[in-house]
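Undergrad: return atomic coordinates for the entry below.
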Amino acid sequence: MSASIDIKDKSLILAIETSCDETSVAVVKDGCEVLSSVIASQIETHKAFGGVVPEVASRKHVEVITLSIEEAVQQAGVDLQDLSAVAVTQGPGLVGALLVGVVAAKSLAFALDKPLIGTHHIAGHIYANRIVGPLEYPCMALVVSGGHTELVHLEEEGRFQLIGRTRDDAVGEAYDKVARALGFPYPGGPHVDKLALGAEETVDLPRSWLAPDSYDFSFSGLKSAVLNAVNQHKMKGQEVPVAAIAKGFQDSVTEVLVEKAVRAVKEYSSKQLLLCGGVAANQGLRQRLTSRCEEEGIPLTIPPHVYCTDNAAMIGAAAHLKWKHGLTSELDLKADPQLKLEEW
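TA: As a prediction, this is how the structure comes out:
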């Protein structure tokens, strides 16, 4: 699976991320200094469909991947021969989208005779926090995105233990589905977040805690409760209290996420809590988690918004872990949409 290389303290990694609907290329120095970060978003393209269409996403990646690589290198002001390695998201993600990045990375690594480093998408989200500052181990990561809602314990650098995950919709999916029910376009999360923060009233909605000792999550019942609230007002001929429902939904989601994360930090004696993933840009969640961690004296790290959503800088940061341990991937690397974090 991997081959040895000389271990170096310093690295200059060109990273590629194409797991979903952002084509991103970055050049990262020593796993924490971003020299360039290029992100070509497809949001406007997928708005017409109300969500990401995998085949469309793949074609868009093909259209811009070469230009994105050229732009990232130019912005970084480096020579391609100065690169230590080429990193790429191997999985998880949409298989067609992943393939575009993997093929581009393998081609570039082969042409430059540079090592190739296959990288896990969620490891990237977690180590986006390394761009902010050093991580203290053991630490706990709350991963929240369109496809993932997970609690990950890091006993030491690069060693991941998944202790909780969603049993149905990921939190980002739930936000988009609720936004659609409330009449907002894709992506709906920012609309719900903005509306909830400005709401003066709230519609109380259920919290799904599952078993008392469980770190898993479930949002399908909450989503159904939102639909019921909307339909009840419509059937009575009443105006739907959109803002109040948005606030009730966001309050329910953030309370469960925050309280389970805080409980996990305490149980696993974590020195630090990391917030990761696209939904980490949600202001309601950031505010509630920040306030709760201050109450409990828990050190909290949250990446800047630009490193919360899918980006290649986070892939470069995670790839640096493998570089430090002298591990690279072979040129027969395959995209793996089901790649497991613990085995990475």
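Undergrad: from now on I want contacts and neighbour counts done on CA atoms only, so please keep to that.
TA: Fine.
Undergrad: doesn't residue 333 make contact with residue 91?
TA: No - counting by Cα atoms under 8 Å, residue 91 sits too far from residue 333 to count as a contact (11.1 Å).
Undergrad: more neighbours: which of those two?
TA: Remark: of residue 91 and residue 333, residue 91 carries more neighbours, 28 against 16, as counted by other Cα atoms under 10 Å.
Undergrad: so what's that one up against?
TA: Each residue near residue 91 by Cα atoms under 8 Å, 6 or more residues apart in numbering is listed here: 19, 98, 119-121, 335-339.
Undergrad: now flag whichever of those residues is closest to residue 76.
TA: residue 119 (21.2 Å; Cα to Cα).
Undergrad: distance of the residue lying closest to the closest one once chain neighbours are set aside from residue 79?
TA: Leaving aside its chain neighbours, residue 119 sits nearest to residue 89 (4.8 Å; criterion: Cα to Cα, 6 or more residues apart in numbering). Computed as Cα to Cα, to the nearest Å, the residue 89 to residue 79 distance reads 22 Å.
Undergrad: ok, the two, which is more surrounded?
TA: The neighbour comparison of residue 89 against residue 79 (other Cα under 10 Å) goes to residue 89, with 31 against 9.
Undergrad: is it true that the more buried one touches residue 97?
TA: No - when contacts are counted by Cα under 8 Å, residue 89 is not listed as touching residue 97 (10.1 Å).
Undergrad: what do those two both touch?
TA: 18-19.
Undergrad: assign residue 293 to helix, strand or coil.
TA: Here residue 293 takes the helix state, with states given by DSSP: H, G, I helix; E, B strand; the rest coil.
Undergrad: so who does it touch?
TA: Going by Cα under 8 Å, 6+ apart, residue 293 touches 262, 299-300.
Undergrad: try it again with 7 Å
TA: 299-300 (Cα atoms under 7 Å, 6 or more residues apart in numbering).
Undergrad: how close does it sit to residue 85?
TA: Counting by Cα to Cα, the gap from residue 293 to residue 85 is 37 Å.
Undergrad: and the strand or helix carrying residue 265, what does it pack onto?
TA: Assigned by DSSP states H and E, residue 265 belongs to helix 242-267. Contact here means 3 or more Cα pairs under 7 Å, 6 or more residues apart in numbering; DSSP states H and E; on that basis helix 242-267 packs against helix 189-198.
Undergrad: to compare against the first, here's another:
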Amino acid sequence: MLCLGIESSCDETALALVRDGVLLDAVLASQVDVHALFGGVVPELASREHYRFMGVLFDTLMQRTGCRPADLDVVAVSRGPGLLGSLLVGVAFAKGLVLGTGARLLGINHLHAHLLAAGLEEALPFPALGLLVSGGHTHLYRMEGPARFVTLGRTLDDAAGEAFDKAGKLMGLAYPAGRLMDALACAGDDRAVPFPRPYVRNATLDFSFSGLKTAASAYLDSLPPSARWPRPVTTAQGASRVLCDCCASYTRAIVDTLMIKVERTLERQPDLKTLILAGGVAANSHLRARAREVMRRHGGRAIMPAPAYCTDNAVMVAYAGWLLAREGWRHDLSLEAIPRGRPIPDDMRRDGVPHVAA
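TA: So this is what the prediction gives:
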């Protein structure tokens, strides 16, 4: 079964082909340089760039793999959450391919695809605990299977990735700040600055990182002129000790907060022996190491995609589409793009039977 994956939920235009669970090839056009001028993603520019690159990337992928549009069995597309204009470009392109080829259409929940991507390199045992940590979302799921995710906790305001991004901007780190902050943190003392562990003195599995951003802003404002560093910061080489300590302490505060909620979940649901970690923040080396450590202590293991598959990509969409198509799921042409802030509907069908939400 040959499945094409299309990803255009934010600022990466990407396509990939997966045949019977094995990646054939993938192509991607990044918009980082475009949005770096503004210090963040500009939605209108993002959708225009998707429109400009989508057809070219599709032709390139077909040529590189020797496949033809008629060979496609499934077209899987990120249908949300994300930027509406960006999503519409991908969904419209997918529907056009389905109309022209007769392939099966599948709208993929972008968040679920991140977690399922770990299965590309290692078999996913179900049930599992899924921790999705990205720029816009921080979710805990009980994963019963590729089509069954039970939400256990979510961010109430700012996600962990948002906390990293905004703090990086305040520190003067070059956009995008995540990778550079990770490198700076490796050279710092993670106990130097007493940042709080937000929203942990409760019984819930939800997250809230807005207060941590405020704490970072207050700390940076409190630094005397002698402790400040030149901006922008574009490399970890030669960075000031104060900056490295700040990055290390801030990173540890986020990682500690995430792992507190993970351990709380494991204590309440002892049948979960596997943690699947995914999303852009899952590329952070400190988080990856702590996830493995926590699961070892609980007699389980942590599975996570390679760092290249943690950020938005079409490989995860193609693989998720293949998994769902293998179970017989599909969408019709009434498929809608769902922007961030709206729940993704459970509107897949299998042999005329609607999907039943968990």
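Undergrad: circling back to that earlier point, got the contacts of residue 91 of structure 1 as a markdown table, with distance to residue 172 of structure 1 columns?
TA: Formatted as a markdown table, the contacts of residue 91 of structure 1 follow (distance: Cα to Cα, whole Å):
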| residue | distance to residue 172 of structure 1 |
| --- | --- |
| 19 | 16 |
| 98 | 20 |
| 119 | 22 |
| 120 | 19 |
| 121 | 16 |
| 335 | 23 |
| 336 | 22 |
| 337 | 18 |
| 338 | 19 |
| 339 | 20 |
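Undergrad: does residue 321 of structure 2 touch residue 78 like I think?
TA: No - using Cα atoms under 7 Å, residue 321 of structure 2 makes no contact with residue 78, being 9.7 Å away.
Undergrad: joint contacts of these two?
TA: Listed as contacting both residue 321 of structure 2 and residue 78 by Cα under 7 Å, 6+ apart are residue 108.
Undergrad: looking at structure 1, name the residue matched to residue 15 of structure 2.
TA: Aligning on TM-score structural alignment places residue 15 of structure 2 opposite residue 25 in structure 1.
Undergrad: tell me who's in contact with the closest residue to that match other than its chain neighbours.
TA: In space, and not counting its chain neighbours, residue 25 of structure 1 is closest to residue 16: 4.6 Å by Cα to Cα, 6+ apart. Neighbour list for residue 16 of structure 1: 24-26, 87-89, 101, 105, 312 [criterion: Cα under 7 Å, 6+ apart].
Undergrad: let's see it at 6 Å
TA: Contacts of residue 16 of structure 1 were listed using Cα atoms under 6 Å, 6 or more residues apart in numbering, and they are 24-25, 88, 312.
Undergrad: shouldn't residue 15 of structure 2 be within a strand?
TA: Yes - applying three-state DSSP, one finds residue 15 of structure 2 inside a strand.
Undergrad: please list all residues in contact with it.
TA: 5-6, 26-27, 314.
Undergrad: if we use 8 Å, what do you get?
TA: Contact analysis of residue 15 of structure 2 by Cα under 8 Å, 6+ apart lists 4-7, 26-28, 57-58, 61, 313-315.
Undergrad: contacts only, for residue 124 of structure 1.
TA: Counting by Cα under 8 Å, 6+ apart, residue 124 of structure 1 has contacts 314-319.
Undergrad: show me what it lines up with in structure 2.
TA: By TM-score structural alignment, residue 124 of structure 1 lines up with residue 113.
Undergrad: so where does that match fall, helix or strand?
TA: Using DSSP H and E, residue 113 of structure 2 falls in helix 110-116.
Undergrad: with structure 1 superposed, average distance for that helix?
TA: When structure 1 is superposed, helix 110-116 of structure 2 averages 0.8 Å from its matched positions, counting by mean Cα distance after the TM-score superposition for structure 1.
Undergrad: beyond that helix, next helix or strand please.
TA: strand 128-133.
Undergrad: what's the following helix or strand after that next one?
TA: Moving toward the C-terminus from strand 128-133 of structure 2, the first helix or strand encountered (DSSP H and E) is strand 138-145.
Undergrad: just tell me the aligned range of that next one in structure 1.
TA: Against structure 1, strand 138-145 of structure 2 falls on residues 149-156 (TM-score structural alignment).
Undergrad: can you give me the helices for structure 1?
TA: In structure 1, the helices defined using DSSP state H lie at 43-47, 54-76, 95-112, 121-127, 171-181, 189-198, 220-235, 242-267, 283-296, 312-324.
Undergrad: could you list the buried residues of the longest one?
TA: Which is helix 242-267 of structure 1. Neighbour-count burial for helix 242-267 of structure 1 flags 242-262, 264-265 (criterion: 16 or more other Cα atoms under 10 Å).
Undergrad: same thing with the shortest one?
TA: Residues of helix 43-47 of structure 1 classed as buried by neighbour count (16+ other Cα under 10 Å): 43, 45-46.
Undergrad: in structure 2, point out the residues matching that helix.
TA: By TM-score structural alignment, helix 43-47 of structure 1 lines up with residues 32-36 in structure 2.
Undergrad: superposed on structure 1, where does the matching stretch end up, distance-wise?
TA: Counting by mean Cα distance after the TM-score superposition for structure 1, stretch 32-36 of structure 2 comes out at 0.6 Å.
Undergrad: turn the contacts of residue 91 of structure 1 into CSV, including neighbour count.
TA: Shown next, in CSV, are the contacts of residue 91 of structure 1 (neighbours: other Cα atoms under 10 Å):
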residue, neighbour count
19, 31
98, 26
119, 30
120, 24
121, 29
335, 25
336, 17
337, 18
338, 12
339, 17
